[in-house]
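Student: Mind looking at a prediction? Sequence and model below.
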Amino acid sequence: MAALIDAIDVKRKTTFELEGVPYYCLDADISSPTARGGQTLVRLRMRNMLTRAVFDKTFKASDKFKEPDLQTIPATYLYSDGDGSYFLDQESFETLQLGEAMVDDALELMVEGLAIQIDLFNGNPIGLTLPAQVELAVRSTEPGVKGDTASGGVTKAAVMETGLEIRVPFFIKEGERLKVTTETREFAGRA
């Protein structure tokens, strides 16, 4: 039987199950009563891990949640088509398909062969986790203009091989491989 979690014990980055749906806690705020006999309330900012919807909800401190049957498996990105994106499970070597909603805008950061983590709920894929940084090649960018270094911190637009557009230093040329931070989608250095 799955363990139960008290609402008052739910902290930031905790996962829990409510009404058969897994949630991820983004923030927790505990309100203690000022009057006698008042109940301690826990206000949670939570993300539905299936729909990605974010909302706030208040619970009594004594409310209990099930621990979700969540699993993370290593996988490799293969390709995408009109039906979704395909990944190779590195443990069972099965091909897993994730729909467009599950992959969301992560496609702009994925190239063939990228190692990622796939999140499973009750054995079914529900989403993915990218590494902190990915390496992408510059597809197109304007050449730097001599003298741009004087002002320091000068950037220009660059379109990466996946279609992602980021700001890069002026000295970056087409064809170079760059590190891109997946969370902020910003230039992190040369690869």
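Tutor: Looks like it came in fine.
Student: Only C-alpha atoms from now on, for both contacts and neighbour counts.
Tutor: Will do.
Student: Could I get the full set of helices for the chain?
Tutor: With helices called from DSSP state H, the chain shows them at 100-103.
Student: tell me, what residue is most central in it?
Tutor: By C-alpha atoms, centre = their mean, the chain has its centre lying nearest to residue 129, at 5.1 Å.
Student: Let me see the contact set for that residue.
Tutor: 116-119 (C-alpha atoms under 8 Å, 6 or more residues apart in numbering).
Student: 6 Å instead, please
Tutor: Neighbouring residues of residue 129 by C-alpha atoms under 6 Å, 6 or more residues apart in numbering: residue 117.
Student: how close does it sit to residue 176?
Tutor: To residue 176, residue 129 is 25 Å away according to C-alpha to C-alpha, to the nearest Å.
Student: quick one, what contacts residue 167?
Tutor: Listed by C-alpha under 6 Å, 6+ apart, the contact partners of residue 167 are 155-157.
Student: May I see those organised as TSV, with neighbour count and distance to residue 71 added?
Tutor: Shown next, in TSV, are the contacts of residue 167 (neighbours: other C-alpha atoms under 10 Å; distance: C-alpha to C-alpha, whole Å):
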residue	neighbour count	distance to residue 71
155	16	41
156	15	41
157	14	38
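Student: Check it against this one:
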Amino acid sequence: MVEASGLKSGMVIMLEGELHIVASAGYHAGGGQHGSAVFAKLKNLKTGHIKELRLRPSDKLEEVALDHQEMEYLYTDGVGFYFMNPETFEQISFTAETMGAYQKFLRPSMRIPVQLYEGEPVTIAFPPAVELTIVSTPPGMHEHETSTFKAATLDNGMEVLVPQFIKEGDTVRIEVASGKYLERVRRGTQKS
């Protein structure tokens, strides 16, 4: 059990018999006739619905520990996204609603931690950033080398704004939550 005042983003709790992940939680000190409160946004892991709750700081909630199993992404048939346990070859699937914005970042053979509750898959623990390759982008303008951005198409079909010095073939790191450019990935050259 965890007190409402101890809720943190990313925690998984059991509420009304269903698993929810804490999207955000904030403590607000009370004043006058209003006592202090914790305002939390919880996302139902099965339906994706968001609940907003106002809790007393001392309210107790059931925290759930999820098991992690690295699985390999196989394919999608438009309805489900299929993953395989590389050790047992057991396959599981997630709906498009569960995958959400992560869909566009999946690549065949990509290994991703899947979170399980009592042996059943619940959600995936997608990395905060992924590396993708620039497929097309116009040449950079030298006078605007770092202060302006230009459009670029990534190998997953997404368009993103990148700095002027980025060119076709470069590998860039993209933030999954926002879909924004973070940095260029430099590959070290090794001498033998």
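Tutor: Yes, it's here. Everything numeric in this text was worked out from a predicted model, so none of it was measured.
Student: Which part of structure 2 matches stretch 161-169 of structure 1?
Tutor: Counting by TM-score structural alignment, stretch 161-169 of structure 1 falls onto residues 155-163 of structure 2.
Student: buried stuff in that stretch?
Tutor: Neighbour-count burial for stretch 155-163 of structure 2 flags 159-160, 162-163 (criterion: 16 or more other C-alpha atoms under 10 Å).
Student: can you check stretch 37-44 of structure 2 too?
Tutor: 37-44.
Student: That one against structure 1, how far on average?
Tutor: Stretch 37-44 of structure 2, aligned to structure 1 and superposed, deviates on average by 2.8 Å (mean C-alpha distance after the TM-score superposition for structure 1).
Student: picking up where we left off before, the residue nearest to the centre of structure 1 and residue 75 of structure 1, how far apart?
Tutor: 10 Å.
Student: if I look at those two, which residues touch both of them?
Tutor: The contact sets of residue 129 of structure 1 and residue 75 overlap at residue 117 (C-alpha under 6 Å, 6+ apart).
Student: which residue lines up with the residue nearest to the centre of structure 1 in structure 2?
Tutor: Aligning on TM-score structural alignment places residue 129 of structure 1 opposite residue 125 in structure 2.
Student: Next one: that match from residue 114 of structure 2, what distance?
Tutor: From residue 125 of structure 2 to residue 114 of structure 2 the distance is 6 Å (C-alpha to C-alpha).
Student: try residue 174 of structure 2
Tutor: Distance of residue 174 of structure 2 to residue 114 of structure 2, computed by C-alpha to C-alpha: 21 Å.
Student: same question, residue 129 of structure 2
Tutor: Shown here: residue 129 of structure 2 relative to residue 114 of structure 2, a distance of 16 Å by C-alpha to C-alpha.
Student: Those two: which is more packed in?
Tutor: Using other C-alpha atoms under 10 Å as the criterion, residue 129 of structure 2 and residue 114 rank with residue 114 on top: 22 against 18.
Student: tell me the contacts of the alignment partner in structure 1 of the more buried one?
Tutor: Mapped onto structure 1 by TM-score structural alignment, residue 114 of structure 2 lines up with residue 118. Applying C-alpha under 6 Å, 6+ apart to residue 118 of structure 1 gives the contacts 72-73, 127-128.
Student: do the same with residue 17 of structure 1
Tutor: 23, 65-68.
Student: Can you lay out those as CSV showing distance to residue 99 of structure 1 and neighbour count?
Tutor: Below are these laid out as CSV (distance: C-alpha to C-alpha, whole Å; neighbours: other C-alpha atoms under 10 Å):
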residue, distance to residue 99 of structure 1, neighbour count
23, 19, 24
65, 28, 19
66, 27, 19
67, 25, 18
68, 21, 19
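Student: Among those residues, which lie within strands?
Tutor: Filtering these for membership in strands, criterion DSSP state E, returns 23, 65-66.
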